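Novice: Here is the input, now give the coordinates:
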Amino acid sequence: MCGIVGAVSAHNSVPVLVQGLQRLEYRGYDSCGVAVHTGTGLLRARSTARVAELQTQVTQEGLSAGTGIAHTRWATHGAPVVHNAHPHFSHGPGDADQRPARVALVHNGIIENHEALRAELQAKGYVFASQTDTEVIAHLVDALYDGDLAHAVQAAVARLHGAYAIAVFHKDEPQRVLGARAGSPLVLGVGAEGAHYLASDAMALVGVTDQIVYLEEGDVADLQLGRFWITNTAGRPYTAEQRPVKTVRAHSGAAELGPYRHYMQKEIFEQPRAIADTLEGVQGIAPELFDGVGPDGEPGEAAWRVFKDIDRVLILACGTSYYSGCTAKYWLEDIARIPTQVEVASEYRYRHSVPEPRTLVVTISQSGETADTLAALRHAQSLGLTQTLTICNVATSTMVRECKLAYITRAGVEIGVASTKAFTTQLAGLFLLTLALAQAKGRLTEAQEAEHLRAMRHLPVALQAVLALEPQLVDWAEQFARKENALFLGRGLHYPIALEGALKLKEISYIHAEAYPAGELKHGPLALVTADMPVVTVAPNDTLLEKLKSNMQEVRARGGVLYVLADADTQIQSSEGLHVIRMPGHYGQLSPLLHVVPLQLLAYHTALARGTDVDKPRNLAKSVTVE
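Specialist: This is a model prediction of the structure:
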């Protein structure tokens, strides 16, 4: 979600700050800003437009300095207007117009006790210019400042309840920036000529430095020209061995669109390559595919030790990742014969569950920084569920560092907010996990393993054949663009795919869409069916096909219009009120990876026809790092 970039340099750091924000635009934001220490005072520029407009403003106002912080904000407290945009200043108590700014601060996360702190600071004479929880931290740092910014930050964060990553500087210390984190990611970059940087994502520092220190929970980073320290909130320093500098080859988010109109379309068409990359090097099925990695890249936990001791799986995830977990439940119980529970991460941690010690906790996250999923993981660990594994697209993420085992998907950077290639690569990783667990439990024969691997290796070719259906989906989209409601149906393995299809449509076209197991139609949703509500049906040629055909007849009998994704041999024919697109053959257990792609294309082209912002849909963010 929100993005942070900070710098202390002997040269003008403003271009680095703005470029860093541009690299973080994919995360989603509704305002942005930059503040600098000129040596004599603090200046800032803020905007509710895109970073490109902020760049113009910065140039026009001549902002130039070696010390600065910058931010992209996704609104939580207060509307997306300029006075709520970061960076926030504190001028001290009293009328702000009468004194220069003393503190500049940016913040990711949510401060849960901001109201109590606000009241306390107002009683001391501090005047608030915004509705944000962030401004509370700026005034608190100012109130606690005693001539040493590190002392003020350490004292301030000790009083914060909630999640935060902050970067802050003070007018009396022109070449110093403090950073701190708890529950929200923050990294420190070591640059050339004594320059040091802060960022919420190493991607923001691509081209600036590849020397990265990952800050851990409760860390406070003190950046000065030519040196830095990392301490805990009590001021106790960590050694270089405890917080090592790592070489990180991050890829730029500013990828070329090439022949595509939007990143989402590009990423849909990158799925054959992404799946091939995710499966690269998989020569056979073995628990070793999921071995953990130690802090310095050395071998970590051995997966076979974990797999032999577990007899159930708990999957924790949010949004699209949750739907990939729902699909994996069918695989894990059918192929590996392991009881599996799938939980919405934001719900799991707030209810009283019954922990089973022999459980493998599996988290799924594109970014590896999803706040709700991380909190759910830590809650599970607090209950004694110590066997943990993550399916994640970012090898350097918090999720990977906090789980014993991992499988890193290779989707590459996904810029479009609506996830596409990250979802299908998650499914590929989860299918491999299913096979590895089945093998560990003696439930996978050599012949079955060979057949599954053959099918997986053929996925890129099969996906290319599905992508060739795009023109037919453009025709469907033109009809959907005139609707305001849609219903998606699936059965068995394909019910989660129907859920994902409905999510994609609502995310980027703003059409209300729901998904149901087709057998549930008669238990309520059928009341909604009219000629104005298109009904999308995922109809593979599996054991539930005849049941699904009966459900389709229920729709037709009520005047509903069906849009059916059918395998070639289902014998479902197009007719009045029944539109059929034929998939290139049935793909068995891996069919969900193919059937989801037409639903992605349908959502994309419907949004295109309606003129919405496909890559940056309103109110949404790519990396959800707040609860």
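
Novice: Every contact and neighbour count from this point should use C-alpha atoms.
Specialist: Noted.

Novice: got the contact list for stretch 86-95?
Specialist: Residues from elsewhere that reach stretch 86-95 (CA atoms under 8 Å, 6 or more residues apart in numbering): 31-35, 44, 46, 69-73, 96, 99-107, 124-127, 134-135, 138-139, 142-143.

Novice: To compare with the earlier structure, here is another sequence to fold:
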Amino acid sequence: MCGIIGYVGRKNAVELLFSGLKRLEYRGYDSAGVALIVGGRMTVFRRAGKVDELSGEVLPQGISARVGIGHTRWATHGPPTEENAHPHLDCRGKIAVVHNGIIENFRPLRDRLIAAGHSFRSQTDTEVLAHLIEEHDEGDILAAVQAAVRELEGAFALAVLSEDDPDRIIVARMGSPLIIGKGDEGNFVSSDIPAILGEANEVAFLDDGEIAEVRRDGLRVFSPDGTEVAPRLRAVTSDPFSIQKGGYKHFMLKEIHEQPRAVGETVREKLAAGRIAFPELPALPTDFERVYLVACGTAYHAGLVAEYQWEELLGVPVHSLIASEFRYRAVPVGPRTLVVAVSQSGETVDTLMAVRRAKEGGARVIGVLNTVGSAIEREADGVAYTRAGIEIGVAATKTFTAQLALLSLLGLRLAAARGRLDPEKEQPLIDSLTALPSRIAAALSLEPAVAELAERFYTARDFLFLGRGPLYPIALEGALKLKEISYIHAEGYPAGEMKHGPIALIDERMPVVVLVTGRFAYEKVLSNIEEVKARNGVVIALTDRPDDPVLTGIADHVLPIPASGKLELPAVYTVPLQLLAYHIAVRRGTDVDQPRNLAKTVTVE
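Specialist: As a prediction, the model looks like this:
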């Protein structure tokens, strides 16, 4: 992992590669590099650190090239060093490779190649590819890549540049996302659309096993058996403005403030004449007897919220499971099982593997995605899309609240299809979700008060987040956001479980964020706050009952949350937690948009 960019055409590839790498920074990385054909010779620049550091070294040299490949690396094999940064070269220095994914059989391949006389310079699995392609190279780089790929096990997306064949880039995909793009003055390969926005007019998403040839005058795609197939091109519709900060200090803050729009567009698209409609899911299943929501990270928390809502709406067992665990568990899966895979990118490898496990068991699979053309889209029986737009910040914000809204709507639609929700009961819930964007906007107005709390608590070493019912997953999400971008240790817990462990950690140095709502177990949560105060903990209460003298008398800080319906509640409580994490991280001086060790789209297991 993490980002691939390549260009061949009439423009200067050097500038386009660095522009693309900057746009891929949101995926997370620890080193960067480019390979160019300059004056007929392979030329490589790479280093550990930021793209700006590398471009500051290369661009002043005034280098001109018409073809090149670039990469941002997130270390999986070997530490983030210059020698482990991509691109990697063969022994002759004529073949350059950039790669995302993990080559699972790289050790035996490496041993074989060393025995054959190849010399390795790095600790990465990627370097095996350069030497393996060299081993198969008999004058046709396309044929060499096709032969090398047949020997690989694992997930990969790769781009190959050859000094001896400088007019084309050869690319291949297996289990890791890769797109090829057509522009007016050249053609592209990239891990993601943002890298080529404004340059490519059309893109094609490669399928697993496909290999493509990217030339300045066109694109060719080959199936796994070597048969040429027509590229499945689609127009690029995203707005280049979406990958600009728009006056905000960070993409994350911009995306937090975009949530009323992201949620509003997601909700409006599913409402036709005041009724919920999913036209992209014409064959909506109704005869299922169990439901699994599978996801990773923040999307898993969205699934947990849906679990609380759906078990009441659908009247069947509903379980939200971490995708990397689901695929290895002996959970019952059959034709009357519905699996909902939640993923912003649609490429999260553990979620994709969970989809395949579900399909093998005969389950019907619905994807809840934010990105068109992904692997999960191709493998699911149907897909429902959030309309959050491109999200650049590594820490998910607007995609999460859009997922919450979409899952609520999908739950209502499934309940109605199963005859468990009549129109008069459905309409108030629809009205509630229609009002959600304005509730989120009201929650955003709390930012000055949240920033004051951040100033007070940014030096804390630990945080505890507590919630009950559907606010328990939001406590988990609040803790995750804080640890992701501020590097403060934080835990989320069901408030009722506090006395079974976390209470041992509470003292006067421990801020405890408690999510309190009059809609769920209010008196019980007040008792939990009393337990925290009895151990000298510092309580920050987020509540829709800010005027209750009992609560204000025991909490150290009270943040008033806009009154909301039960379906709106989780999203509304999420917003101040996002803002708290953001302002604490800014105060601590961390890299908010690209936190250390994290990647936006995790395409390795």
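
Novice: Of the contacts of stretch 86-95 of the first structure, grab the buried ones for ChimeraX.
Specialist: Filtering these down to the buried ones (16 or more other CA atoms under 10 Å) takes a single ChimeraX command:
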select :31,32,33,34,35,44,46,69,70,71,72,73,96,101,102,103,104,105,106,107,126,127,134,135,138,139,142,143
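
Novice: just checking, which of the contacts of stretch 86-95 of the first structure belong to strands?
Specialist: Among these, the members falling in strands (DSSP state E) are 31-35, 44, 46, 69-73, 103-107.

Novice: What sits closest to residue 336 of the second structure if chain neighbours are left out?
Specialist: residue 288 (4.3 Å; CA to CA, 6 or more residues apart in numbering).

Novice: ok, the counterpart of the one you found in the first structure - contacts?
Specialist: Aligned against the first structure by TM-score structural alignment, residue 288 of the second structure finds its counterpart in residue 310. By CA under 8 Å, 6+ apart, residue 310 of the first structure lies in contact with 358-360.

Novice: Next, format those as TSV and append distance to residue 533 of the first structure.
Specialist: What follows is the contacts of residue 310 of the first structure, written out as TSV (distance: CA to CA, whole Å):
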residue	distance to residue 533 of the first structure
358	46
359	42
360	41
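
Novice: Can you flag which of those belong to strands?
Specialist: Within the contacts of residue 310 of the first structure, residues falling in strands by DSSP E are 359-360.

Novice: of all the contacts of residue 310 of the first structure, which comes closest to residue 16 of the first structure?
Specialist: Closest approach to residue 16 of the first structure among these (CA to CA): residue 360, at 42.4 Å.

Novice: Would you map the strands across the stretch 251-400 of the second structure?
Specialist: Here the stretch 251-400 of the second structure has its strands, by DSSP state E, counting those that start in this stretch, at 271-272, 275-276, 290-295, 318-322, 337-343, 364-369, 382-385.

Novice: any idea how far the match of residue 288 of the second structure is from residue 576 of the first structure?
Specialist: From residue 310 of the first structure across to residue 576 of the first structure, the span is 52 Å (CA to CA, to the nearest Å).

Novice: now residue 114 of the first structure
Specialist: Per CA to CA, residue 114 of the first structure is found 59 Å from residue 576 of the first structure.

Novice: These two: which is more packed in?
Specialist: residue 114 (19 against 8; other CA atoms under 10 Å).

Novice: Show the contacting residues for the more buried one.
Specialist: The neighbourhood of residue 114 of the first structure, defined by CA under 8 Å, 6+ apart, consists of 133, 136, 160.

Novice: now do residue 46 of the second structure
Specialist: Contacts of residue 46 of the second structure by CA under 8 Å, 6+ apart are 31-34, 54, 82, 85-87.

Novice: Repeat that for residue 590 of the second structure.
Specialist: Per CA under 8 Å, 6+ apart, neighbours of residue 590 of the second structure: 485-486.

Novice: which residue lines up with it in the first structure?
Specialist: Residue 590 of the second structure maps onto residue 612 in the first structure, by TM-score structural alignment.

Novice: cool, and residue 602 of the second structure?
Specialist: In the first structure, residue 602 of the second structure lands on residue 624 (TM-score structural alignment).

Novice: shouldn't its match be in contact with residue 368?
Specialist: No: counting by CA atoms under 8 Å, residue 368 is not a contact partner of residue 624 of the first structure; they are 10.0 Å apart.

Novice: neighbour count winner among those two?
Specialist: residue 368 (26 against 21).

Novice: I'd assumed residue 402 was in contact with that one.
Specialist: No: here residue 368 of the first structure does not reach residue 402: they are 9.9 Å apart, not a contact under CA under 8 Å.

Novice: hang on, the earlier thing: which of the contacts of residue 114 of the first structure sits closest to residue 461 of the first structure?
Specialist: Nearest to residue 461 of the first structure among the contacts of residue 114 of the first structure, counting by CA to CA, is residue 133 at 50.1 Å.
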